[in-house]
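> this one's sequence-less:
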């Protein structure tokens, strides 16, 4: 089903053609590519080929999102991956929040992925589990803009569809069960204080994946949307250093 609403200004997908190393970048649940734009631009400036898809049902209106499934979100990421495959020999994947969940999915589905970077990735969402079976309302309050830095706002939906909560819970369950299949080098970035995804998710992921090359880096000065927060430069620098190390 096509989106009924136009793409919000600032939510457009990002594409940049560079060298033969590609980076697939995924935004999170109810969010948009706006939350990842500083990363897109930094990676493109470093010479990489970058793709930041807009997940189906996102970046328009919450009623659009209510009509999508987690398979739709996977399809959006797969399309971005295919775009990179046509241009690159080597591909890294990174994502924020549910974008991190999708990153894990891609690493399991595509073992040729060279490495992954997870930013406050979700595989367990107990707060959402508690509202999973709500039937008397269609929409809940939004979860966007969990940012410590004053004056910074995430372009995310003001309302969260209950149907979409069920979809993300299905997605994290699928991904969590398959963590053991992931073997590529992994950098895990986790905010010390996160009001959306509990920080202990990072340890569940680290314990579950079967790679000897994994690192957890704590972000001490950011909340959930760390890509727009005080640790933005740290995330960019750690990512670029990780990619360089894996490639050498």
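Cool, the structure landed. Predicted model only: the values in this text are computed from it and were never measured. Residues are numbered from 1 along each chain as shown.

> going forward, measure contacts between C-alpha atoms and count neighbours the same way
OK.

> Look up which helix or strand the spatially most central residue of the chain falls in, please.
Centroid-nearest residue in the chain, with CA atoms, centre = their mean: residue 99, separated by 1.7 Å. Assigned by DSSP states H and E, residue 99 belongs to helix 98-109.

> Just list what the helix or strand following that helix packs against, helices and strands only.
Sequence order places strand 115-119 as the next helix or strand after helix 98-109, per DSSP H and E. Under the contact criterion of 3 or more CA pairs under 8 Å, 6 or more residues apart in numbering; DSSP states H and E, strand 115-119 touches strand 90-96, helix 98-109, strand 186-191, helix 232-247.

> closest to residue 171 out of these?
For the helices and strands packed on strand 115-119, the distance to residue 171 is smallest for helix 98-109, at 7.8 Å, taking CA to CA.

> Where does the residue of the chain positioned farthest from its centre fall, secondary structure wise?
For the chain, the largest distance from the centre (CA atoms, centre = their mean) belongs to residue 136, which lies 29.7 Å off. If you go by DSSP H and E, residue 136 is not part of any helix or strand.

> for comparison:
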């Protein structure tokens, strides 16, 4: 059977669904300081999953940058030609922009986006005031991952992981297929990141859905036990993986805003 070609979520008619978001700070709302927040979406997703969160922060006066990672928001076939290095280069570019335009920066991410911003926080510990992660992925209990170095040359994709959302009628508009070469690149980046988690000295706000069909329980203990900064864990009882679009989204928006205000005070 031929592999499915991406059409429904990544056609030109839907290009606006995947558009990045960039909003300048309004320091008159934040005590005269320019405070920036970088938000990163997850694997096979797009800014669509992060824009509501970003707009909620922008309404409070924070600068917001939501980049679109290379290979995302187009086709899974295109994504299969990109790697962790490409995605990290894009979040690094966005981080440099936010840092240059603001007095203080907080980084946040969903799923793989959480891993990417933890990588930023490890590499730029002195420049990041806080980290917010939602169902981040840095490890997995899945045994089939060990087969990817071989399988990725035989099969280009597996069924997609997008739209793991409890709320009825809501879609993430991610890919219908999971590109395996790209996935293998992500998995290969995890061990180095886990080893470097002690370099994360900023406070961490960790949101975790009680039911998540995408990211298993392997990541949370690794992150919470290894980062050097203080960690606050908040459970999301009424959301699945893409919690930023799910029933607990407003809780994420409100508590992350309070966190940003706290870690950037002074």
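Okay, I see it. All of these numbers come straight from a predicted model, not from anything done at the bench.

> still on that earlier bit, let's have the helices and strands packed on strand 115-119 of structure 1 in TSV, adding distance to residue 39 of structure 1.
Shown next, in TSV, are those (distance: least, CA to CA, whole Å):
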stretch	distance to residue 39 of structure 1
strand 90-96	10
helix 98-109	13
strand 186-191	14
helix 232-247	6
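
> After superposing, tell me the mean distance of the helix holding residue 99 of structure 1 to structure 2.
Once superposed with structure 2, the aligned residues differ from helix 98-109 of structure 1 by a mean of 0.3 Å; criterion: mean CA distance after the TM-score superposition for structure 1.

> Now do that helix: which range of structure 2 does it align onto?
Per TM-score structural alignment, the counterpart of helix 98-109 of structure 1 in structure 2 is residues 112-123.

> ok so, going back, among the helices and strands packed on strand 115-119 of structure 1, which comes closest to residue 165 of structure 1?
Nearest to residue 165 of structure 1, of all those, is helix 98-109, at 11.3 Å by CA to CA.

> now the angle from the closest one to strand 115-119?
Orientation of helix 98-109 of structure 1 against strand 115-119 (axes from the mean of the first three to the mean of the last three CA atoms, to 10 degrees) gives an angle of 160 degrees.

> just so I know, which of the helices and strands packed on strand 115-119 of structure 1 lies nearest residue 29 of structure 1?
Nearest of these (CA to CA): helix 98-109, 5.4 Å.

> contacting residues around that closest one?
Residues from elsewhere that reach helix 98-109 of structure 1 (CA atoms under 8 Å, 6 or more residues apart in numbering): 25-29, 74, 77, 93-95, 113, 115-123, 168, 171-172, 175, 178-179, 181-182, 184.

> Between strand 186-191 and that helix, find me the angle.
Relative orientation of helix 98-109 of structure 1 versus strand 186-191 (the same axes, to 10 degrees): 160 degrees.

> so how far is helix 98-109 of structure 1 from its chain's centroid?
8 Å (CA atoms, centre = their mean, to the nearest Å).

> One more: stretch 219-238 of structure 2?
With CA atoms, centre = their mean, you get 15 Å for stretch 219-238 of structure 2.

> Over to stretch 205-214 of structure 2?
13 Å.
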